[in-house]
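Trainee: Curious how this folds, go ahead:
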Amino acid sequence: MSPRDLLRNPCWQGEDLGHPLPDSTHAVSVALPRWRDVIAYEDNDPQCRSQLRAFYPRFALHPLVAEVARKALAMLPAGMASAGSSAWPYPNRAAAQLAQDHCHGVAPHASTQIVDQLGLAVLIANAEASPHAKAFWQHAGLGASSRRAAIGLSKEAAPAAGSADQAQALVIERLASIYRCDTQQLSLHPSGMAALHTALQLVTAMRPGRPTLQIGFPYVDVLKLPQVVFAGSELLLETSNAAVEAALDRIDPAAVIVELPSNPLLQCVDLATLARLAHARGIPVIADDTIGSCLNIDPLPYADLIFSSLTKSFAGRGDVLSGSLVVSPWSPWEQTFRDQRSITGFVALGDADVIALEQGSRDVQARVPQLNRHAQALAARLSNHPAVARVYYPDQCANFHSLLRPGAGHGCLLSFELKGGSDQAQAVYDALSVCKGPSLGTPFTLVCPYVLLAHYDELAWAEDCGVPAHLLRVSVGLEQPEELWQRFERALSR
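Mentor: Predicted structure coming up:
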């Protein structure tokens, strides 16, 4: 049976709840086709959860990874797995040890152990340690991938010897060509958050014990990772020079973290000025260019470390979790970071995953400009629709424009609010005949009520930050723009 063609036959109706997006064993998104499905998912409704055939891999264990976890618990000697114990498979002992160290740092008297199971290192956490093990799994992004689990379970074959090395070299060369840097500046990681984890290790080694400062409304885990796993982080929403300087002087952070642009409001800081202010105080800048895309923007002259979720537009398939970290050749700490990276080491992207990443990114130079054009067209038409109150897209952001590469576009992501507020947003969401679920950068259009998914337990806080719960976020795909607009127009007219 061939996979479902999600461009022409999207998962958008109630009967599609739980369908993997894409229609693949290793999908990183899942269909939540109705507003009430999103609420049920966030409320951990067992009826909803039981229908899900995929999850975003950092937020829950992929079914194959969960199978490894169950086997690891079952193999423990009698009495070793107490009530409330959990299992968390990692690709190797080094990654599992990081998770174990975190658990012991937060809960010193909790019980954990690392066991080998099916070629993976599995952290076993008792009831006291389990919440901290779960938090580390989500925020750090270092867990075993579904492909590693499938190989361990003998459900998929391991790659042929040497094929992964060749694929990794091709991906690194591809990225180096886009970033216009040396291949030695780049490293690949199991996820975008794993790349940030390595970046935080590097700045922490240079400025130990210091919190970070995040500027602009945050992607939830970009803020949570330094807050939960490292020495803390403070959020600054005011981006004026005076506010930034005051925060830098007051906090003296290990690093400043920015997203280019922010998610989901798609606004960009003045990176050149921010870097000048931070560097004058001996503070490095970490930038996330996932949404803007390395093909569209060039932060290297200003940011010292650039991390990206390659899962999104670079891979372009929605079925491989991966990330990259670039040490800027213009950074005053370039050699320090490169030396420290070799000392600290990092968890590498798995062989099967790097092969999938190489295959998916072969057309990235042609695909991203197409996504740019399609998103620009949809943003323009939404802006002119009488039911739409506001559209968020980086084409109106001067700071984003200052980072644009020649002839580049503004990315595949946009957000919009409706004049009818939450009630209208629910009606439009339910009626939209496109795939609906988390993630972005897929070849098929993907819509979600982003704030509900990312900030469900802090909706009032998000509202106070100017980010309403009824906002709809759209990752625009490769559908023909006119045909895609007809789908949106039908939903908006309800």
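Trainee: only C-alpha atoms for contact and neighbour calcs from this point on.
Mentor: Fine.
Trainee: so residue 321 makes contact with residue 310?
Mentor: Yes - between residue 321 and residue 310 there is a contact at 7.3 Å, judged by CA atoms under 8 Å.
Trainee: Overlap in contacts, these two.
Mentor: Residues touching both residue 321 and residue 310 (CA atoms under 8 Å, 6 or more residues apart in numbering): residue 191.
Trainee: Okay, the closest residue to residue 440 other than its chain neighbours and residue 407: tell me how far apart.
Mentor: Once flanking residues are discounted, residue 440 sits nearest to residue 475: 5.2 Å by CA to CA, 6 or more residues apart in numbering. In this structure, residue 475 and residue 407 are 21 Å apart, going by CA to CA, to the nearest Å.
Trainee: Pick out whichever of the two has more residues nearby.
Mentor: A count of neighbours by other CA atoms under 10 Å puts residue 475 above the other of residue 475 and residue 407, at 27 against 7.
Trainee: residue contacts, that one?
Mentor: 375, 412-414, 440-442, 445-447.
Trainee: Out of those residues, which sit inside helices?
Mentor: Assigned to helices by DSSP state H, the following of these qualify: residue 375.
Trainee: from the contacts of residue 475, which two are the most distant?
Mentor: Greatest spacing in the contacts of residue 475, by CA to CA: 414 and 442 (13.8 Å).
Trainee: this one as well, want them side by side:
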Amino acid sequence: MLSYEVGESVPPHTAHALSVSLPTWKANVGYEEGEDWVLSKMKTGYPRFFIHKTIEAFAEAIVQRHGTPTEEAFLFPSHAVSARCVQFLRDQIPSLPARSVRIVDLYPNAALPNSAGNSNGTFTKPIISAILFPRDHAKVAKTFWQHSGDGISSRRAEYCHKAFIDGRLASKQVSCEKINGPGFVSPSKGPRRYQKRDSLELSSHKTIDVTGGFEGEDSVQFVEERFGRNLDLSLAAKAKLAIRRRIAGALTANVDLHEALQMPKPPTRKAQVEGFSEDDVYLHPCGMSSIFNTHRTMMACRGPRKSISYGQELLISLEDCSNLTGYSFPYIDTLKVLEKWGPGCLFYGHGSSADLDDLERRCEAGEKYLALFCEFPGNPLLISPDLCRIRSLADRYDFAVVVDETIGNFINVNVLPYADVVVSSLTKVFTGECNVMGGSFVLNPRSRYYAELKEVMEQDYEDNYWPEDAIYMERNSRDFISRIDRINRNAEGICDKLKAAPIVKEVYYPKYSATRKFYDQYRNAGKGYGGLLSVTFRTTEQAVTFFDKLETAKGPSLGTNFTLSSPYVILAHYGELEWTAQFGVEADLIRISVGLEDSADLVSRIERALVAASKTAGV
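Mentor: Got it, this is the predicted structure:
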């Protein structure tokens, strides 16, 4: 029987794993209730909610050198991101003294040989930017880290901490007093990017910016976790280009990086959108960063207006859903971004046609909106929004449409023609390995806002994607298409088995949803319904037994190459189960992210868990 210990990283024995094992219903409840038998064993957690131990250690080292015992540090990839965090602290804590928050930027040390400084011996871009602030306000800073997705990755922390100890990073403390006032959302006016130059040249330029002058040093070698081989930093530029081409659909072959970039480019996957190319694909450190920066770019482009959250984030707390430990796994971030970084948000939790009727009435009455944000399909009930109607309303009433296609994924569905921006978490099924974060932001060249968005992006976009992460992401994603096809087949087989079981109350999957007609409308020919499904049972006892006996990895996240299960509502919203029931989401719902295992073996595992659950009380 497959079994990981409580708190073990998932995948196990993986330094940069993105999930953590909570293998029983009791362990999930114990986590939510802050019980030590669970918390004391946790080696890691989902990165935006659980600060990785390598990042934590680096932050402590910076405080020891540059701060005081009463201070804490949060680490970001650029000064501009740190400035946004400082402004967020000021907005949330008006009484916070300006001098109590400082930014410390860390640059490659110009005094060392082979360092690439400018003419006056300084550097124009830090490789790490830290904010130091009174420890009492750590919860507020953690909120920015979680919602923005713009914190540093564990691989960046690992590499830069060593450079910090070795003296290869020099520091500069920067005054925060010139950061703009409340609600600061304006572009940083950084260097122009994505000009119409050769893509490979451009990608190389971006990598140089990210590493701040470390190129050329023999020490810039990343040691591969699994095999101990060296990974050269110079691969990062090509890796990022390959990722962008893969997202654009111009790179579909499962070949190594060198061969991939020599191949002639076929028509892009989204060929029905005239003019679309890899130059309209931007990379971010994670999926949430893509969403956060999409919203920020929209406001910079169109001004601060209310946004609309439609049919996504079905489980939204009235506050931040933080549990006693401060390490929660709530799926609330998009709504919180729309609420906290702008004039507010109109929330439609059901994602129904009645909600669109209400939106239409509001628009007819003169209400103006910035953008509508939705998932395709939504999580955890796998409902697919009516994108055609949404597009029609957006065109009529002048608001943008932002679609998160992470769960549907861009092999199965093509939503770009109906969106102004498509965002995706590459952390999920695109990489599959559950060992590297990433996100993408795709512009639709046919959008009425395209020229304005492109202009803002050219001035404001920062490539903060750490080179080592890009190298892993590119390699993991080479077989993306074949993996999706297999996951589609596996998921349908599991759904068929669950739907036939008398103890199962409901199976949530796009193929069986009342909104299937919308999914099919945007489904690519010959493709399937994705790898995510949810299931409920006749009794809570049956749900608990099924989950405990199910022989899969168990923890947060989705889209992994191995099947991963979780009691979604317990893990996400333990303290508000009655409230979530208003949206038709039951407390004992179990979410299953289907992997690449042998189909017959997966169905057998489901059968064994169903047999065990059928023997519980209440049948």
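Trainee: Return the residue of structure 2 aligned against residue 349 of structure 1.
Mentor: Counting by TM-score structural alignment, residue 349 of structure 1 corresponds to residue 465 in structure 2.
Trainee: Under a three-state scheme, what state does its match occupy?
Mentor: Using DSSP: H, G, I helix; E, B strand; the rest coil, the structure places residue 465 of structure 2 in coil.
Trainee: any idea which helix or strand carries residue 602 of structure 2?
Mentor: Counting by DSSP states H and E, the element that carries residue 602 of structure 2 is helix 599-614.
Trainee: neighbouring contacts of that helix?
Mentor: For helix 599-614 of structure 2, the surrounding residues in contact (CA under 8 Å, 6+ apart) are 489-490, 493-494, 497-498, 501, 503, 541-547, 549-551.
Trainee: Pick out whichever of residue 321 and residue 310 of structure 1 has more residues nearby.
Mentor: residue 321 (30 against 25).
Trainee: per the alignment, the more buried one corresponds to what in structure 2?
Mentor: Aligning on TM-score structural alignment places residue 321 of structure 1 opposite residue 437 in structure 2.
Trainee: Likewise for residue 94 of structure 1?
Mentor: By TM-score structural alignment, residue 94 of structure 1 lines up with residue 80 in structure 2.
Trainee: What is the burial count for the counterpart of residue 285 of structure 2 in structure 1?
Mentor: Aligning on TM-score structural alignment places residue 285 of structure 2 opposite residue 190 in structure 1. When counting by other CA under 10 Å, one arrives at 29 neighbours for residue 190 of structure 1.
Trainee: do the one 5 residues further on as well
Mentor: Residues near residue 195 of structure 1, counting by other CA under 10 Å, number 31.
Trainee: The helix or strand hosting it: average distance to aligned residues in structure 2?
Mentor: Secondary structure assignment for residue 195 of structure 1, by DSSP H and E: helix 192-206. Here the mean offset of helix 192-206 of structure 1 against structure 2 after fitting is 1.1 Å, by mean CA distance after the TM-score superposition for structure 1.
Trainee: Provide the contact partners of that helix at residue level.
Mentor: 139-142, 188-189, 210, 221-222, 225-226, 230, 254-255, 284, 286, 305, 307-311, 322-325, 337, 340-341, 344, 346-347.
Trainee: Show me what the helix or strand following that helix packs onto, helices and strands only.
Mentor: Next along the chain after helix 192-206 of structure 1, taking DSSP H and E as the criterion, comes strand 212-215. Strand 212-215 of structure 1 sits against strand 233-236, strand 256-259, with contacts defined as 3 or more CA pairs under 8 Å, 6 or more residues apart in numbering; DSSP states H and E.
Trainee: try 10 Å
Mentor: Applying 3 or more CA pairs under 10 Å, 6 or more residues apart in numbering; DSSP states H and E, we find strand 212-215 of structure 1 packed against helix 192-206, helix 220-228, strand 233-236, helix 241-251, strand 256-259, strand 285-288.
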